[in-house]
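Colleague: Generate a structure from the sequence data that follows.
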Amino acid sequence: MTIFRSLRHYNYRLFFTGQSISLVGTWMQRVAVSWLVYRLTGSAFLLGLITFLSLIPSLVLAPYAGSYVDRHNKFKILIITQIILMLQAGALALMIWFKYYDMFWIAGLSLVQGLVNAFDVTARQSLMVNLVEDKEDLPNAIALNSSVFNAARLVGPALAGVILSTLGEDICFLINFVSFIAVLVCLLMMKLNLQAVQKSTENIWVDLRKGYEYLRSSPDLASMIIMMAASSLLVIPFTTLLPVFAKDIFNGTATTFGWFESAAGFGAFFGAIYMATLKKRNNMQKIIIFSALLLAVSVIALAISPSLILALFCTGLAALGLMAQTSSINTYLQTHADDAMRGRTLSYYIMAYQGVLPIGSLLMGYFAHQFGTQTVVAFEGVAGLLIVVAYIYNEKNRHSVKRNRVHFAN
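Modeller: Got it, this is the predicted structure:
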């Protein structure tokens, strides 16, 4: 089938299999951590703080990680990061198993996860181009990778909701620990023919500056990264507040929170399937605009939803828009960035997405505590609409300037 065409590549098939198993455990842990923190503290601010700590290293380290990955064997980096993330999940499981509910250590382990992810995500994204021999299949591979991520987001939280209500958070952490075995086995079975990395003799900070200058000279790439950063700061943090919707606004339990996360996974999964059916020639910029609009409108609808069913539906639509937006930006960057600059370009994308998100989560968690969750989420949706308008205006202005330069040159 066309939608699964990238699975004909042996290395990508192994990667896809390992990720399919491990990501279910990852989502179970994410839900368990969020529920544990809110159950123990009842604080939307602390909920945002934990998300902040797990993602803030991407803001600080992503550009450095991009240069580091470009200089070293990305496959070996991925093996090491997966082992460390496995140990982090095991440490969480042991803490909760012995009922050691210490927010300091929970926050510390979340920070460790964020530090490792800064390198793990960059290495994983940069390796993608080496997993498919036919580069025409790269957009499909990226979309399928997103689909398995969001399929896990559908299954993981649903399982977590049941396990949290019956067995406890520690079992979720233990399952995540065990799931990393699948990734490591699949990675070690790969037959990669990576070219020897020619290490730069220049200081790594010089490489960082080159990445920044490359983006300055590529306004189409830069504008997408800026749009991603604005969305991560002002719109996407609505996901951090879903436990508040589940527990306080709709008077639910851990199972209700699992429904919200699964609804988001369901919508994002369909968004990923749609992206996987696209061909390389499709206009990614139009998809970015329409998906960002869908995200913004759905977030506003979530904020004013009078019933749980409608709120779950709006959460699914918002996740569909978010999935299509992030996947289309990722695909555009991977297919338009120069080979020598791909790692650094993707590192800025990761910084804009995962790095700025914790700042947004912290801010929105604080504002939700001050002004109410529904008011803040409605503001996030309105901000999303303004971001789309700004992006469209910038693109039209850029193309107008480009046409004028061509006209004067002739």
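
Colleague: alpha carbons only for contacts and neighbour counts from here, please
Modeller: OK.

Colleague: ok, and for the strand or helix carrying A91, which residues are buried?
Modeller: Taking DSSP states H and E as the definition, one finds A91 inside helix 74-97. Applying a neighbour-count criterion of 16 or more other C-alpha atoms under 10 Å, one finds 74-75, 77-79, 81-82, 85-93, 95-97 buried in helix 74-97.

Colleague: Distance check, M351 against M228.
Modeller: 9 Å (C-alpha to C-alpha, to the nearest Å).

Colleague: Point to the residue nearest the middle of this structure.
Modeller: Q354 (6.2 Å; C-alpha atoms, centre = their mean).

Colleague: what's the distance between it and A311?
Modeller: Counting by C-alpha to C-alpha - Q354 and A311 are separated by 25 Å.

Colleague: Same check on S200?
Modeller: Counting by C-alpha to C-alpha, the gap from S200 to A311 is 51 Å.

Colleague: follow-up on the earlier one: list the contacts for the residue nearest to the centre of the chain?
Modeller: For Q354, the contact set (C-alpha atoms under 8 Å, 6 or more residues apart in numbering) comprises 55-56, 58-59, 232.

Colleague: now with 6 Å?
Modeller: 55, 58 (C-alpha atoms under 6 Å, 6 or more residues apart in numbering).

Colleague: for stretch 285-296, which positions count as buried?
Modeller: Buried, per 16+ other C-alpha under 10 Å, within stretch 285-296: 285, 287-289, 291-296.

Colleague: meant to ask about stretch 358-373, not that
Modeller: Of the residues in stretch 358-373, those buried (16+ other C-alpha under 10 Å) are 358-368, 373.

Colleague: Next, format the buried residues of stretch 285-296 as TSV and append distance to A340 and secondary structure.
Modeller: Shown next, in TSV, are the buried residues of stretch 285-296 (distance: C-alpha to C-alpha, whole Å; DSSP: H, G, I helix; E, B strand; the rest coil):
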residue	distance to A340	secondary structure
Q285	24	helix
I287	27	helix
I288	25	helix
I289	28	helix
S291	30	helix
A292	30	helix
L293	33	helix
L294	34	helix
L295	33	helix
A296	35	helix
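
Colleague: Now tabulate the residues you listed in JSON lines and tack on distance to L159.
Modeller: Converted to JSON lines, these look like this (distance: C-alpha to C-alpha, whole Å):
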{"residue": "Q285", "distance to L159": "36"}
{"residue": "I287", "distance to L159": "32"}
{"residue": "I288", "distance to L159": "31"}
{"residue": "I289", "distance to L159": "34"}
{"residue": "S291", "distance to L159": "28"}
{"residue": "A292", "distance to L159": "29"}
{"residue": "L293", "distance to L159": "31"}
{"residue": "L294", "distance to L159": "28"}
{"residue": "L295", "distance to L159": "26"}
{"residue": "A296", "distance to L159": "28"}
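
Colleague: Second input sequence below; structure requested for side-by-side comparison:
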Amino acid sequence: MGAFEPLRQRGFALFFAGQVVSNVGTWFQNLALQLVVLAATGSAQALSGVTVGQFLPILVWGVLAGRLADRVRPRTILLVTSALAAAVAASLGVVVAAEEPDLILIYAGVGALGTVQTFERIAAQTIIFELVGPASLSRAVSISTIALAAARSIGPGLAGIAFAQLGAPACMLANAASFALVGISLLLIRPKSLHPRPVAGSESVRAGDLLRDRSVSTLLLVNVVVALFAMNFGLVLTATVDLTYGADAQAVGLAHSLNAVGAVVGGGLAAMLPRVGVRSLVPATAAFGIALLLTAGAPTLALFLLAGPLLGLAIGYYQGVVNSAAQSSARPEAIGRVMSLVTLGSYGMVPFGGLLMGWVIDASSGRMSLAIGGLAALACGAFVAVRVPRRP
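Modeller: Model prediction:
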């Protein structure tokens, strides 16, 4: 079975295309909001408020979203969230169109969109089983991470140009349109083509049961630490290019795009692995840590951009491994709950990491925040090596 075999299935191909479009639109929004806030305040700490509004709702609603995804068909949830997200994104376009945008309204709009996307993210992870079935699940999960990377390879560059030429409101409307297109792609997926997945009727698999499993608890802990210290790239890359190197919006977009090119390759490498387990995190976190430290050592913008694809490759490989290992450990009827715990770690820590790294950048530099993330990733690799024994 080829690494990209899941893309031959019509439903998964439509879903993948919709995710790429949605994430491209999200980059239009995120880049525009980041630059609007930086222009108004000149502070990475203020910029971290956007990150908090975007990801804090995951801590509040993540567990509920996981339970819902195990009781309601994910396709239904995604149809609702795409419509709601389009409406909220359009309203943000109105807010940033003001001559002096109100930061409180920006934070509120981002928070509302973050709430909707909490349910969307977990349902998007849960629907993969129904799209491809158990035989192709691990590869399909790794491939789905490529949608994020592919969007990052396209979105930031286009967003930088759109922001410079058309302004922030146009970027918000582009994001709203991307959510509408996601809804259309979901409507094209025939419900009868979906693989049956048992619907949870009882709490047969509880969070406590998962946390008592040594391998799963290790994965969840590593996921939290890496997310807290090393995965705040929306903030760190933008602030480093803008504040540390003093470059413009198009350079910010180029930094994200170069990073994403490598992430596409990294996700593809993860999809080629014949078997993914928690032990696979040892090389994944080690490579991620080394790439972060190399990027942190770049003394000039040119070298920083040159290191972008290498860092992206490490990010894509790590994300593919951690998501595949998590889904492989879940029973079909509990995938929503398992992925809600992973999502709580991956995204729920982002607000705290954003505040922490915003403070580090204001006190030192973006390069220092990258170095901290690199050391944290290396420590996580050593932790997994010690805690999860090698199987014979």
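
Colleague: so stretch 250-261 of structure 2 aligns onto which residues of structure 1?
Modeller: Stretch 250-261 of structure 2 lines up with residues 255-266 of structure 1 when matched by TM-score structural alignment.

Colleague: for structure 2, longest helix please?
Modeller: Assignment by DSSP state H gives helix 10-41 as the longest helix of structure 2.

Colleague: What of structure 1?
Modeller: helix 373-409.

Colleague: what packs against that one?
Modeller: With contacts taken as 3 or more C-alpha pairs under 6 Å, 6 or more residues apart in numbering; DSSP states H and E, helix 373-409 of structure 1 sits against helix 284-303.

Colleague: re the thing from before, look at S200 and A311 of structure 1 and report which has more neighbours.
Modeller: A311 (23 against 13; other C-alpha atoms under 10 Å).

Colleague: Map the more buried one across to structure 2 for me.
Modeller: Checking with TM-score structural alignment, A311 of structure 1 has F304 as its match.

Colleague: What residues of the helix or strand harbouring that match count as buried?
Modeller: In this assignment (DSSP H and E), F304 of structure 2 forms part of helix 301-306. Neighbour counts over helix 301-306 of structure 2 (16+ other C-alpha under 10 Å) mark 301, 304-306 as buried.

Colleague: Check stretch 229-240 of structure 1 too.
Modeller: Those buried within stretch 229-240 of structure 1 under the rule 16+ other C-alpha under 10 Å are 229-240.

Colleague: of the residues you listed, closest to G343 of structure 1?
Modeller: A229 (17.8 Å; C-alpha to C-alpha).

Colleague: Quick check: that closest one touching A352?
Modeller: Yes: counting by C-alpha atoms under 6 Å, A352 is a contact partner of A229 of structure 1 at 4.2 Å.

Colleague: Just give the nearest non-adjacent residue to whichever residue in structure 2 pairs up with T277 of structure 1, would you?
Modeller: Mapped onto structure 2 by TM-score structural alignment, T277 of structure 1 lines up with M272. Leaving aside its chain neighbours, M272 of structure 2 sits nearest to A3 (5.0 Å; criterion: C-alpha to C-alpha, 6 or more residues apart in numbering).

Colleague: same deal with L269 of structure 2?
Modeller: Using C-alpha to C-alpha, 6+ apart, the closest residue to L269 of structure 2 is Y317 (6.5 Å).

Colleague: What is the burial count for the one you found?
Modeller: Other residues close to Y317 of structure 2 by other C-alpha under 10 Å number 29.

Colleague: got it, and S400 of structure 1?
Modeller: Around S400 of structure 1 there are 11 residues (other C-alpha under 10 Å).

Colleague: With A46 of structure 2 instead?
Modeller: 18.

Colleague: Tell me the counterpart of it in structure 1.
Modeller: Checking TM-score structural alignment: A46 of structure 2 goes with L46.

Colleague: try I361 of structure 2
Modeller: In structure 1, I361 of structure 2 lands on A368 (TM-score structural alignment).

Colleague: Quick check: which element contains that match?
Modeller: Going by DSSP H and E, A368 of structure 1 is in helix 357-371.

Colleague: quick one: that helix to helix 373-409, angle?
Modeller: 140 degrees (axes from the mean of the first three to the mean of the last three C-alpha atoms, to 10 degrees).

Colleague: that older thread, pretty sure the match of T277 of structure 1 sits against F4.
Modeller: No: using C-alpha under 6 Å, M272 of structure 2 makes no contact with F4, being 8.4 Å away.

Colleague: quick one: contacts for M1 of structure 2?
Modeller: Residues counted as contacts of M1 of structure 2 (C-alpha under 6 Å, 6+ apart): none.

Colleague: what about the nearest residue to S165 of structure 1 once chain neighbours are set aside, how many neighbours?
Modeller: Nearest non-adjacent residue to S165 of structure 1, counting by C-alpha to C-alpha, 6+ apart: A254, 6.3 Å away. Using other C-alpha under 10 Å, A254 of structure 1 has 24 neighbouring residues.

Colleague: I'd like to know how far A254 of structure 1 sits from A318 of structure 1.
Modeller: From A254 of structure 1 to A318 of structure 1 the distance is 21 Å (C-alpha to C-alpha).

Colleague: Check Q354 of structure 1 too.
Modeller: For Q354 of structure 1, the distance to A318 of structure 1 - C-alpha to C-alpha - is 18 Å.

Colleague: do the same with L312 of structure 1
Modeller: 10 Å.

Colleague: Repeat that for G108 of structure 1.
Modeller: With C-alpha to C-alpha as the criterion, G108 of structure 1 and A318 of structure 1 are 31 Å apart.

Colleague: More neighbours: which of these two?
Modeller: More crowded of G108 of structure 1 and A318, by other C-alpha under 10 Å: A318, with 31 against 15.

Colleague: can you pull the buried residues of the helix or strand where that one lies?
Modeller: Here A318 of structure 1 sits within helix 308-336, counting by DSSP H and E. Along helix 308-336 of structure 1, these residues count as buried under the neighbour rule (16+ other C-alpha under 10 Å): 308, 311-335.

Colleague: give me the element M228 of structure 1 is part of.
Modeller: Secondary structure (DSSP H and E) places M228 of structure 1 in helix 219-234.

Colleague: Trace that helix over to structure 2 and give me the residue numbers.
Modeller: The aligned range for helix 219-234 of structure 1 is 214-229, by TM-score structural alignment.

Colleague: what about I226 of structure 1, distance to F313 of structure 1?
Modeller: 29 Å.

Colleague: Aligned counterpart of V338 of structure 2 in structure 1, please.
Modeller: In structure 1, V338 of structure 2 lands on T345 (TM-score structural alignment).

Colleague: List the contacts of stretch 24-44 of structure 2.
Modeller: 47, 151, 155-156, 159, 168, 171-172, 174-175, 178, 358.
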